[in-house]
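**Q** Show me how the following folds:
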Amino acid sequence: METVDQVRQAGVFSHVRRSVRMTVGQKRVWETDWPVLGRKLEELPPGDVDLAAWFGRAAPTVLEIGSGMGDATAQLAVAAPEVNHLAAEVYPAGLGQLMLWVERYGLDNVRLLQGDALDFLRDHVAPGTLAGVRIYFPDPWPKKRHHKRRLVTPPFAALVASRLRSGGTLHLATDWADYADRMLEVCEAEPLLRNQYDGWAPRPGWRPVTKFEARARAEGRVCRDLLYTKVTPTGS
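**A** The predicted structure follows:
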């Protein structure tokens, strides 16, 4: 099986690099709120992050990989105040917009990571730590020659499973049929993950409709969800 490092060498990242200017409001909250809410991956000290200290409380923590402009993240945080929501994104404007949502709703259960989530999981998250991982509409890399760049691969699924606590969940959603099939194939082959359904999951009503999902619907693409639970290895 490929290792995570081999996947990285193949050009797999949890993001697509963009260069977009921040608005005045986004710049404002970046200056005022980022020192409390956010951390940059390259500035983290070696070792596992103390999530309870970062959030200021011990609570189940869910990592969202690729939070985009943060509207769905904010809605999920409003709906589940008892959960710590950690949003990983490289796009500064997206993180700035999420901080505006945090400000608007008065949220204290959201933290932000700027950097690649693959490296964060590997280098800074202790095994058995997370209550959940969410990956909604990751870059589909639709051209066949680019499929090797897709995020959801066997070594990635193994890494995520290792960082989930027993009973933790992995929730995937995509509107690209062949990527959905590959996600299903990859996760079904991971021994630490168990599908909550017989194949595709019904779309959860609590998952906000993202702009990517709305666009997919308008263009006639079917969105598919997958929900997996981390199981305890036999003999543990």
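**Q** contacts and neighbour counts: CA atoms only from here.
**A** OK.
**Q** what packs against the strand of greatest length in the chain?
**A** Looking across the chain with DSSP state E, the single longest strand is strand 164-174. Here strand 164-174 touches strand 130-136, strand 224-230, going by 3 or more C-alpha pairs under 8 Å, 6 or more residues apart in numbering; DSSP states H and E.
**Q** quick check: angle from it to strand 130-136?
**A** 10 degrees (axes from the mean of the first three to the mean of the last three C-alpha atoms, to 10 degrees).
**Q** quick revisit: export the helices and strands packed on strand 164-174 to TSV and tack on distance to Ser19?
**A** TSV is the format used below for the helices and strands packed on strand 164-174 (distance: least, C-alpha to C-alpha, whole Å):
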stretch	distance to Ser19
strand 130-136	21
strand 224-230	29
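**Q** Identify each buried residue in stretch 195-204, please.
**A** 195, 200-201 (16 or more other C-alpha atoms under 10 Å).
**Q** Please flag which of the residues you listed sit within strands.
**A** Asn195.
**Q** from the buried residues of stretch 195-204, which is closest to Asp108?
**A** Checking these against Asp108 with C-alpha to C-alpha, the nearest one is Ala201 at 30.4 Å.
**Q** what about Gln26, which helix or strand?
**A** Per DSSP states H and E: Gln26 is located in helix 24-37.
**Q** One more sequence to fold, the one below, so I can look at both together:
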Amino acid sequence: MTSTDPHPVADRASRIRTFHPRRGRMSGRQTDALDRLWPTYGLDIADLDGPFDPAALFGRRARLVLEIGSGMGDATAVMAAADPDRDYLAVEVHTPGIANLLDLVHRQGLSNVRVALGDALDLVRALPEASLDAVHVFFPDPWPKSRHHKRRIIQPVHVALLRSRLAPGGTLHCATDWAEYAGSMRATLTADPELVDVHGGFAPRPAHRPVTKFERRALTAGRDVFDLVFLKAGAPY
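**A** Alright, predicted model coming up:
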């Protein structure tokens, strides 16, 4: 596998994290879901050692959507249910969120969802190039303090890695409720030579992205929500 990432997998421990490790208190339902369903639907990214074939995880070969930071999983479950021809691989570090999504997957009978625990960028590094139909980065940690901006996931080196895993014509869709981060995202994505801005700026709110509790709290607090939709240059496969 050819990689655009300048850091080999062996350097994981020295990388700057783009997320806060989180466990949190789980309900009895969530604990039960994690215990029962993780062996069937879960993937521990720390266990990956070398290239990773998503078809082995899903039991089929289909177009793949990567959800980075799926939160409690409500939006992922809604999108996957409405889009059965594509597979959804949701990455999260918040244990209650992982357990909640596993429960939703089971209760709704969603065969096209798998849930990964760990650093999404390590997972992306293990994926083959041009293997993703879409990458969703919805409401990532804004790391608002200037000294922490280096931890943001949407920065040039990470965007180049994500773009390399998109198939030609694939979509990179970001959303944030932090205006300063939105401007930084737009500048970073626009500067990538192989990404095309679909809307020539911030996108109208896409109907396919469900409104989550997190987004409603942001709107209630008076913060605007910004969507950015970019395509990888080239004709779709």
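**Q** Please name the residues that touch the alignment partner in the second structure of Asp108 of the first structure.
**A** Mapped onto the second structure by TM-score structural alignment, Asp108 of the first structure lines up with Ser111. Ser111 of the second structure makes contact with 58, 105, according to C-alpha atoms under 8 Å, 6 or more residues apart in numbering.
**Q** Show me the strands in the first structure, by range?
**A** Using DSSP E, strands in the first structure cover 38-40, 61-65, 84-89, 110-114, 130-136, 164-174, 193-195, 224-230.
**Q** if I look at the residue lying farthest from the centre of the second structure, how far off is Pro96 of the second structure?
**A** Note on the second structure: the largest C-alpha distance from the chain mean falls to Gly28, namely 26.7 Å (C-alpha atoms, centre = their mean). Separation of Gly28 of the second structure from Pro96 of the second structure (C-alpha to C-alpha, to the nearest Å) stands at 11 Å.
**Q** Measure how buried the spatially closest residue to Arg122 of the first structure that is not a sequence neighbour is and give me the count.
**A** What sits nearest to Arg122 of the first structure in space, not counting adjacent residues and going by C-alpha to C-alpha, 6 or more residues apart in numbering, is Leu159, at 7.1 Å. Neighbour count of Leu159 of the first structure, defined by other C-alpha atoms under 10 Å: 17.
**Q** what do we get in the second structure for Leu159 of the first structure?
**A** Under the alignment (TM-score structural alignment), Leu159 of the first structure maps onto Leu161.
**Q** My read is that that match contacts His7, right?
**A** No - counting by C-alpha atoms under 8 Å, Leu161 of the second structure sits too far from His7 to count as a contact (10.9 Å).
**Q** Let me see the contact set for the counterpart of Arg86 of the second structure in the first structure.
**A** Using TM-score structural alignment as the criterion, Arg86 of the second structure maps onto Val83 of the first structure. Residues in contact with Val83 of the first structure (C-alpha under 8 Å, 6+ apart) are 59-62, 77, 109.
**Q** Where do the helices of the second structure begin and end?
**A** 28-41, 54-58, 74-81, 95-108, 120-126, 156-165, 179-191, 213-220 (DSSP state H).
**Q** Which one of these lies nearest to Ala235 of the second structure?
**A** Once the helices of the second structure are compared by C-alpha to C-alpha, helix 156-165 is nearest, at 14.4 Å.
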